[in-house]
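>>> just a sequence and a predicted model for now, questions to come.
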Amino acid sequence: MASKAASEAPAGGAAGAPDPRLPGETAADRAPERYPVAEPGGKYLAPGVAGAAKILVVGPLGVGKTTLIGTVSEIRPLSTEALMTRAGARVDTRGGRTKTTTTVALDFGRITLDGDLVLYLFGTPGQQRFLPAWRDLAKGALGALALVDTRDPAASFDALGNLEDLDLPFAVAVNAFPGSPVHSEDDLRVALDLLPSTPLVSCDARDARSSVLALIALVRHLVHAATESS
């Protein structure tokens, strides 16, 4: 379903062109087969692209936002991960003991669906204290994918409440962590206080196919909502 831009060239660019790699970055780091770099003068998007949409990926700390964007992005994703400080660790208690970094500004990636629709994915910081930055990122967004961890569904209440306050359409994706409790859809809808019209799907943020399907569920919801309001 997702397709890479046909006109993008491998890292290193055309003959005689400047090396597009970042300072200190090696060809192996760039992984050109995964994250192509546009050839100088070339197009970043495939010729058949007909539209684009800004989409937020939201959820609490450690729910898998950075992982999902990195999994589906057809370009090298931008991530603003920073080491968690001792002061932050006292209040950022989610994510398990192995969680040593956190998004402090945004994650960014891009995916093309069906060759003609580009989604620009903006991952928000998970902590509520970053709400001012969160709201700035929401400007111009058409919708959001909200990730939920069934080991702690209540941790998602802030993110879902923010989306409702902004009147931003969203779909909910339950990220399948190893050992996560399994609940029925009805129970999850009650626990998360979701409207019947809000899509609720399962995904594995590490798996490209299931993550793309979650995004497709959101796009279908946005199309239906736009059709209903027109």
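Okay, I see it.
>>> make it CA atoms for all contacts and neighbour counts henceforth
Will do.
>>> can you report how many residues neighbour the residue nearest to Leu195 when sequence neighbours are not counted?
Of all residues not flanking Leu195 in the chain, Arg189 sits nearest, at 7.6 Å (Cα to Cα, 6 or more residues apart in numbering). Residues near Arg189, counting by other Cα atoms under 10 Å, number 17.
>>> and what of Leu166?
12.
>>> again with Asp186
The burial count for Asp186: 11, using other Cα under 10 Å.
>>> the structure to be compared is supplied as follows:
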Amino acid sequence: MAYATSEDFGMPELGEVEVVKLLVAGGFGVGKTTLVGTISEITPLRTEERLTDIGYEVDDLTGVEGKSTTTVALDFGRITLSPRVVLYLFGTPGQDRFWFMWRELSVGALGAVVLVDTRRMQDSFAAVDFFESRNIPFIIGVNCFDGADIYDEDEIRAALDIGAHIPIQLCDVRHRESVKLLLVRLVEHLMLQAASEITSHW
């Protein structure tokens, strides 16, 4: 297998393996680490640390009171689609103080899943703004937490203030099939975006 730097992710490897870099983003405790771990064919790379008393003073644990660890840099997983196509998944850290990592992780990314917890919808605004401002295609994955209210697509779209062209997919990131469907939806969205851009240049 060919190797690549972070700048190379998302670009075809020279006649060997095409690496597609995708991001999994969203607020604190929304399920990014779980998603990567659920779908990755390898033991995922995680940079989790235990929450400390100092962290409890700055992190909003409303709705995730039982959370004891947090990602401080990234999560990384891999999915082989074929002998020539490999997906690299990068999960971003969720807390405000680690958002400087997002800029580096986004280099070379073809698209992203923005995970949403409907109990804390406002925590997703920053991720939506980040990808919109950088013209990185993304879809919304609504992680269906136990006991959380279920809203229809129009309500979610209005709450996030996103256009009709951005797909919204309900999911449970604890289940592999659900994550697979979410990633398929993202890849389909990327293909439509690419076709649209080609057409607009004719």
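Good, I have the coordinates. Since the structure is predicted, the reported quantities are computational estimates derived from the model, not experimental observations.
>>> what residue of the second structure matches up with the residue nearest to Leu195 of the first structure?
Arg189 of the first structure maps onto Arg157 in the second structure, with residues paired by TM-score structural alignment.
>>> likewise Pro60 of the first structure?
Aligned by TM-score structural alignment, Pro60 of the first structure pairs with Gly27 of the second structure.
>>> now Thr71 of the first structure
In the second structure, the residue paired with Thr71 of the first structure according to TM-score structural alignment is Thr38.
>>> quick one, strands of the first structure?
8-9, 37-38, 51-58, 78-83, 101-113, 117-123, 143-148, 170-175, 200-203 (DSSP state E).
>>> so which bit of the second structure is the last one matched to?
Mapping strand 200-203 of the first structure onto the second structure (TM-score structural alignment) gives residues 168-171.
>>> relative to the first structure, what is the average displacement of that stretch?
On superposition with the first structure, the mean distance recorded for stretch 168-171 of the second structure (mean Cα distance after the TM-score superposition for the first structure) is 0.5 Å.
>>> re earlier: just checking, the match of Arg189 of the first structure touches Pro167?
No: shown here, Arg157 of the second structure and Pro167 do not form a contact pair, counting by Cα atoms under 8 Å, at 9.4 Å.
>>> what comes up buried for stretch 92-112 of the second structure?
Going by neighbour count (16 or more other Cα atoms under 10 Å), the buried part of stretch 92-112 of the second structure is 92-95, 99, 102, 105-106, 108-112.
>>> okay, it sits on what stretch of the first structure?
Using TM-score structural alignment, stretch 92-112 of the second structure corresponds to residues 124-144 of the first structure.
>>> which residues of the second structure fall in helices?
In the second structure, the helices defined using DSSP state H lie at 32-39, 53-58, 100-105, 125-133, 153-160, 176-200.
>>> quote the end-to-end distance of stretch 115-133 of the second structure.
18 Å (Cα to Cα, to the nearest Å).
>>> whoops, I mixed them up, stretch 170-187 of the first structure
19 Å.
>>> with Glu49 of the second structure as the reference, measure out to the residue nearest to the spatial centre of the second structure.
In the second structure, the residue lying closest to the centroid (Cα atoms, centre = their mean) is Val24, at 1.4 Å. Using Cα to Cα, Val24 of the second structure is found at 19 Å from Glu49 of the second structure.
>>> rewinding a little: need the helices of the second structure in a markdown table (columns: distance to Leu87 of the second structure).
Shown next, in a markdown table, are the helices of the second structure (distance: least, Cα to Cα, whole Å):
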| stretch | distance to Leu87 of the second structure |
| --- | --- |
| helix 32-39 | 11 |
| helix 53-58 | 33 |
| helix 100-105 | 15 |
| helix 125-133 | 19 |
| helix 153-160 | 27 |
| helix 176-200 | 10 |
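>>> list the contacts of the match of Arg189 of the first structure.
Arg157 of the second structure makes contacts with 163-164, 168, as judged by Cα atoms under 8 Å, 6 or more residues apart in numbering.
>>> what's the answer for Gly141 of the second structure, then?
Counting by Cα under 8 Å, 6+ apart, Gly141 of the second structure makes contact with 113-116, 168-171, 182.
>>> show me what it lines up with in the first structure.
Under the alignment (TM-score structural alignment), Gly141 of the second structure pairs with Ala173 of the first structure.
>>> next one: Val58 of the second structure
By TM-score structural alignment, Val58 of the second structure lines up with Val91.
>>> how many residues are close by that match?
A count of neighbours around Val91 of the first structure, defined by other Cα under 10 Å, yields 9.
>>> and what of the one 10 residues further on?
When neighbours are defined as other Cα under 10 Å, Thr101 of the first structure has 16 of them.
>>> how about it, what's its match in the second structure?
Mapped onto the second structure by TM-score structural alignment, Thr101 of the first structure lines up with Thr69.
>>> check Ala214 of the first structure too.
So, by TM-score structural alignment, Ala214 of the first structure is matched to Leu182.
>>> that match touches Cys171, doesn't it?
Yes: judged on Cα under 8 Å, Leu182 of the second structure makes contact with Cys171 at a distance of 7.0 Å.
>>> related to what we said a few turns ago, tell me which of the helices of the second structure sits most buried.
helix 32-39 (a mean of 24; mean count of other Cα atoms under 10 Å).
>>> run the chain-centre distance for that helix.
Centroid separation between helix 32-39 of the second structure and its chain, computed with Cα atoms, centre = their mean, to the nearest Å, is 10 Å.
>>> which other residues reach that helix?
24-26, 43-44, 46, 71, 75-77, 79, 89-92, 115, 173-176, 179-180.
>>> that helix vs the first structure, average offset?
Superposed on the first structure, helix 32-39 of the second structure shows a mean distance of 0.3 Å to its aligned residues (mean Cα distance after the TM-score superposition for the first structure).
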